[in-house]
Structures are given as structure tokens and as C-alpha cells.
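Q: Sequence and computational prediction follow.
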Amino acid sequence: MCDACEQSLASNTKRSSAQYATLATGLFPMQQNLRNRKPQVDMTQDLHRVPGSRPPLEIARVMDAEQQFSGRRPLGDRMRSALRTLSDEVNWLWCDPPTQAYAVAAPRRGGIDLELVADPTNLSAGIELLDLVCDRMPTGRLWTHGDKSSGRTAAEANGLEKERELWLMSRDLTDPITVPQPPAGFRFRLFRPGIDDISWLELNRKAFESLPDQGSWTAADLQTRLTADWYDPNGFFVADYDGQLAGFHWTKMETSGSTTTPATGEVFLIATAEEYRGSGISEPLLLAGLEYLQRQGAHQAHLFVDSSNSRAASFYAKSGFEHRDSDRCFGWKR
């Protein structure tokens, strides 16, 4: 271990050296001053390996416990995918004993993106783990999922500043949905992979210019979603105006895995090009996707919208969506 890390370990008396050794072992190869060391916790072949470490099997129990408590899945799509793939972009972190709290980190320019899950009966474990991560990485941001998430509890306990809030809004899909005809000159069609990619990426960039996580998508990012196991080519609608891409509505079905719990649908991405806003295309484009989700068996649909985007939130509210919960992004710089 580097001299700086040794000094940090020696100066902090709140936690054992074994806890820090495990954290440093699970910590990022992106932090070049930490040597690769064998993790001092039991490994499992049941979860795929990611560089630096792989999470103990116990993480499945902790994730399930938090989901039962909060009503939300504790990790986002990107991090959950890392549990199923050999992705080399994330690393898992935990403290001894490896039964209470876990974090997953991905590098980004100038810091890390972090998500956290903790046993709801021992939220202090998540608070302490986040404290350790912030101590090791001077700059980063933590995404949390839900008002009752362990990540939010840990962020607020550590005094992190909230940078963004995404509202989770949902509406019922049990009543019949009538899709209005698009305004004159517009037509709806399906996205054409390999043909619409460039124009879609450009529209996505402009539409989400203020949200760099979404607006910075590359062709590779798009391809990753187009090849995901959830992708449905019949649920990706675009609005065409005289051969130009005027808008899109990308839907997503989420199955519960239960025969008794109805499936839900998601407005995964939706946008209208600036020059066509006010044309009347947004409502039929939204309803076209919702009607498709309904035909696929969804009884409810949800979406995420930035809390600061009052125009979009108002539009969704008028379309029957209600604010149910929130995801938050907390940042630190020390």
C-alpha cells in the first residue's frame, strides 16, 4: 500500500485495519496508488467478477432486504447489470464483515459515480462505508434510489450536498387509451437501428443538453441499449416530419417475475426536438407509447423527470402522472 494510504490508516482510529484493507482491496484499479491485493473476504463464483473485487453472495440478501423496506430497487440499471456481466467499468466495495453494506463505483472524469446498498436493520454500516469511500476519493457523486433508500440516509448523515433530484412519476394504464392522430405533416414509425442512429444521437444530445449523463450518449452507449435483453424494437417510436426526426418515445417493459404481480411499463426516454415543441406532437407521441405498453400487459407506467424541469413535470401531470418517489444525486469534494 502507498505511503499516503498507510498514513491515512494509521491516523484513523475509528475502524480496524482489516476494514480498511478490505475497502482498499475492493477499491478501484483506477486509483493507481493502490496495489492489487487479495480480498480478505470469501469470494463466490455465483456473481461475475469485476476488476478489483467481486461482491460476496450475501449482497443478494442485502439488496432484497432493502427493496422490501424501501419499495424500490436499490441499484440503478447500470450497476445491476454489473452483477450479471463481466463489465470492466465498475468495482465493488465493502467492509468486514461482508454482510451489511456494499457500494459499487464506476470511474468518471474527475471522480467516481457511486451507488450503495445496506441492510435496513443496520443503516450505520452504510453510513460508515460511505464515510470510508469519501475519505479515499476526494471527489465523487452518489446516486440514491427512493426516499427510504440506505444511500440517502448515508449521504445525509455524512453531510453530502444534494446536486439533483429526479421525480419518479407514475400513472394507471387500466383504462382504455385513445391515441390522437399526429398533427399534419408528422407520422409515427419505429426506430431503425443502423439508419436512425446518427440523427437520434444528435436529437438526444440537444434535448438533454442540460443533463450530461443522458445527453452525452455515444454510438456505443446506444448500441448497448439496443442489444440489452429488455430491448423491444416494437416499443421504440419516433416522430418523423418530412424525413426529419422530430421526436421519440422509447418504452420499456419491466416484468415482476411473479405470476400474480402485474407487469409495469416505463417511459424510458422521450423527447421532442426544440423546433417542434408547441406543434402538438408531444401528447400523441407520449400516448402512443403508453398504449403500446398497455397492449403488452402493463397495468401501470412510470417515468423519471428532473425536479427542476417544471415544464415537463406539468406536462406529465396533465397526462395523468403523479409524483410517487424521488432519486437523488449527492456530491462531495474534499
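A: Cool, got the structure.

Q: Please count neighbours and contacts with C-alpha atoms only from this point.
A: Noted.

Q: all helices for the stretch 201-334 of the chain, in order.
A: In the stretch 201-334 of the chain, the segments counted as helices under DSSP state H, counting those that start in this stretch are 212-215, 219-226, 282-295, 310-318.

Q: which strands and helices sit next to the first one?
A: Helix 212-215 is packed against helix 197-207, with contacts defined by 3 or more CA pairs under 8 Å, 6 or more residues apart in numbering; DSSP states H and E.

Q: do the same with the second one
A: Taking 3+ CA pairs under 8 Å, 6+ apart as contact, the helices and strands that helix 219-226 lies on are helix 197-207.

Q: The helix it packs on versus helix 219-226: what angle between them?
A: 100 degrees (axes from the mean of the first three to the mean of the last three CA atoms, to 10 degrees).

Q: out of the helices of the stretch 201-334 of the chain, which comes closest to Ser53?
A: Ser53 sits nearest to helix 219-226 of all the helices of the stretch 201-334 of the chain, at 23.6 Å, using CA to CA.

Q: on that earlier part again, out of the helices of the stretch 201-334 of the chain, deepest packed?
A: Of all the helices of the stretch 201-334 of the chain, helix 282-295 carries the top mean neighbour count, a mean of 21, counting by mean count of other CA atoms under 10 Å.

Q: Mind listing residues that contact that one?
A: 173-174, 177-182, 188, 235, 237, 239, 247-253, 265, 267, 270-272, 300-301, 319 (CA atoms under 8 Å, 6 or more residues apart in numbering).

Q: hmm, try it at 6 Å
A: Ile177, Val179, Pro180, Gly265 (CA atoms under 6 Å, 6 or more residues apart in numbering).

Q: Check it against this one:
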Amino acid sequence: MVVQLTWRNGLDGKEAAEVMNLLAVAERADGVAPCGEHVVMRLKAHRDVVHQIEPVQADVRSEHFVVRDSDGALVGYAHVDTEHESSAGQLVAELAVHPEHRRRGVGARLVEALLDRADLAAEPAESTGRLLVWSHGEHPGALRLAERYGFARPRELWRMGMAVADRELPEVELPAGVRIRPFRPGADERAVVRVNHRAFSWHPEQGGMTEEDLRAKEGEDWFDAAGFLLAVDADDRLLGFHWTKVHPDGTGEVYVVGVDPDTQGNGLGRSLTVAGLRHLRDTGCRQVMLYVEADNVPATTVYQRLGFERWDTDVQFAR
């Protein structure tokens, strides 16, 4: 199969729609999305044409590699997140290959293009940490490519899940003077971003959330302020939050649980988690999932005690 790979710093509406369709086809075939939510958010984000040099869907933090066959059909795609390139020298990539065109060199072509973009040799070599590539669901094809090109495996995310429809959940036990209320769009963004930054200052993705990012997600179809639970003190000062999400198939998600470090140690994180689980169950979710760093033993222990089990693993490979 003859393939043509091109680099883009932005996609026009037609090509972005083709990429979204490719991601959807791959997800149906594999049972897991090939790219994370932030990639989809960037593909959806449009800038007004008058603010661009060319009429493309551009994002200064994104680059795109597009692979087409000899008939012009889209058969492969890679997204490159360049947000931390200037500060940490890192590129973070995610890729997808059309299920009908796998084992034909498309994935290898994309990986070699990513290595070249990162100024790394195609031959296996000691990892520099400059290029990070996610494999969602630990896809067998990704494992083969990682071994072929000498990628290390420095990070894993567990996807854990549990049935909640008929489960007896613990009671919500809040510290004295603390109550839980729903998020108020237009009023709570600044406080949530502040606590999120303090709670996840160590986290390479979550810790960088901005008010603009938060407001963009408020515009998503799945956003529900009633399921965005805030723990506040008597003065309505935000102490922590549990942001829940419901997927199109009805599966609930412990989307983000964040607690201000100044209030940790009093069980607020567990209480917020339980409150969110109860909310998701009461709104009709039969099962709930979450993502957690595999090496975060305190967190995985809490979730296991609540009844969560590991479903699958996302792996971040590095060169």
C-alpha cells in the first residue's frame, strides 16, 4: 500500500472531521479511544478565520501528522502536543491507524515521523524522555512498535471500574463545618482552578488546567453542573471538589477529585468520592470508571476498598 504522510500545524474543517471519524472507527474496533479527551477538545476548537493566516483549524499547542493511501483515504493520524516543548523539551503524541489498514506499515511510518520530529534516531536507543507516546488500552500494535523502536515504559494509568446499580455505598461523612453544593457556572471557575492547581501541581496534565479550559468543557454535551460537587466551608471557601461525568453509553466517571493540600488528612477526598458515586448511581449509572496513576498506591488502595477493580491500562512510552 502506497502511503503519503504530511505534517500540519492546523486542520481545516473537512480534514478535522475525517480525523474525528478515524478516531471513532478505531474506538469501535478496539473498545477504547485511541486519543485522550484533550486531543478531541483541540480538534473541536475552532478559531475565527479572520484571526488566522490561513483558513485552518489551528492550535499553537498542536501539530498533526496525516497519512493517506494512494486513493487519498485517511488511514493514519498522529497528534503532537507541543505545549511543554519550550519549557521541558518534551513532545507528547497519540496516534491511530484505521483498523482496515493495520499491519501494513502505517503505524511504523507515523512513529518514524514522530522520532524525526523529536530529533531522535529511528534505531533503538537509550530513552531521553523527549518523545512521549500514549497507548490507550495497552494496544498490542503499540507494544510491538514500542519494542521495535526501543521505547521505555515510564508511566502507566489504570482504568478502574465498579458496578454501582445494586451496590451498598458508604455514607458521606463530612468534616465539621463542611457542606457539599453543586458547581455554579460563571461563579466558581476561579476557585476550582486554584484548588485544582494546588491539588495537582505534580501532575503533568491535570495541574495545568486554566479557566479557559474549564469553560470549554462547560460547553460539552456531557457537562452537568449538578454532578460537579464542591466541598465548601462555612464561608463558602472551596476546600475540594468531585467532578463527575456520564459517558454516552451511560457509564459514569470519577472525572476529577481534587482536595486543597491544606485540608488533606481529614477524609475529605474519600467523602467527596463517595458523594460523587452516590450521585452517579442516583442519576441512573449502572457502572462507574476512573483513571488513576498506577504507582499512586494510596489512591489505588482507596479505590479498591470502595470496590473498584482494574479494567485496563494506558501506557506512556518514552524515547
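A: Done, it's in. Note that the structure is a prediction, hence the values are computed from the model and not measured.

Q: Most neighbours among the contacts of helix 282-295 of the first structure, which one?
A: Gly265 (26 neighbours; other CA atoms under 10 Å).

Q: now the strands for the second structure?
A: For the second structure, strands defined by DSSP state E occupy the ranges 3-8, 10-11, 57-58, 62-69, 74-81, 91-97, 131-135, 152-163, 179-182, 228-232, 238-246, 252-259, 287-293, 309-318.

Q: What's Gly265 of the first structure aligned with over in the second structure?
A: Gly265 of the first structure maps onto Gly252 in the second structure, with residues paired by TM-score structural alignment.

Q: roughly how far apart are its match and Pro154 of the second structure?
A: In this view, Gly252 of the second structure and Pro154 of the second structure are 28 Å apart by CA to CA, to the nearest Å.

Q: distance between the ends of stretch 99-106 of the second structure?
A: 11 Å.

Q: That one: which residues count as buried?
A: Pro99, Val106 (16 or more other CA atoms under 10 Å).

Q: Which residues does the longest helix seen in the second structure contact?
A: The helix spanning the most residues in the second structure, taking DSSP state H as the definition, is helix 13-30. Residues outside helix 13-30 of the second structure that contact it (CA under 6 Å, 6+ apart) are Ala33.

Q: Direction-wise, compare that helix with strand 62-69 and give the angle.
A: Put simply, helix 13-30 of the second structure runs at 80 degrees to strand 62-69, going by the same axes, to 10 degrees.

Q: any idea what Tyr316 of the first structure aligns with in the second structure?
A: Match for Tyr316 of the first structure (TM-score structural alignment): Tyr303.

Q: Now do the same contact list for that match.
A: By CA under 6 Å, 6+ apart, Tyr303 of the second structure has no neighbours at all.

Q: Tell me how far the match of Gly265 of the first structure lies from Glu171 of the second structure.
A: 19 Å.

Q: ditto for Gln206 of the second structure
A: In terms of CA to CA, Gln206 of the second structure sits 28 Å off from Glu171 of the second structure.

Q: now swap in Ala78 of the second structure and tell me
A: Ala78 of the second structure sits at a distance of 45 Å from Glu171 of the second structure (criterion: CA to CA).

Q: cool, Gly10 of the second structure as well?
A: 49 Å.

Q: that older thread, what's the angle from the longest helix of the second structure to strand 91-97?
A: Counting by the same axes, to 10 degrees, helix 13-30 of the second structure points 70 degrees away from the direction of strand 91-97.

Q: Tell me which residues are up against stretch 284-299 of the second structure.
A: 156-165, 250-254.

Q: Equivalent analysis for stretch 236-256 of the first structure, please.
A: For stretch 236-256 of the first structure, contacts defined as CA under 6 Å, 6+ apart pick out 185-191, 235, 263-273.

Q: likewise stretch 161-168 of the first structure?
A: If you take CA under 6 Å, 6+ apart as the criterion, stretch 161-168 of the first structure is touched by 303-307, 323-331.

Q: So which residue is smack in the middle of the first structure?
A: Against the mean C-alpha coordinate of the first structure, by CA atoms, centre = their mean, the closest residue is Gly76 at 3.3 Å.

Q: ok so, going back, can you tell me which of the contacts of helix 282-295 of the first structure lies nearest to Thr153 of the first structure?
A: Gly265 (28.4 Å).
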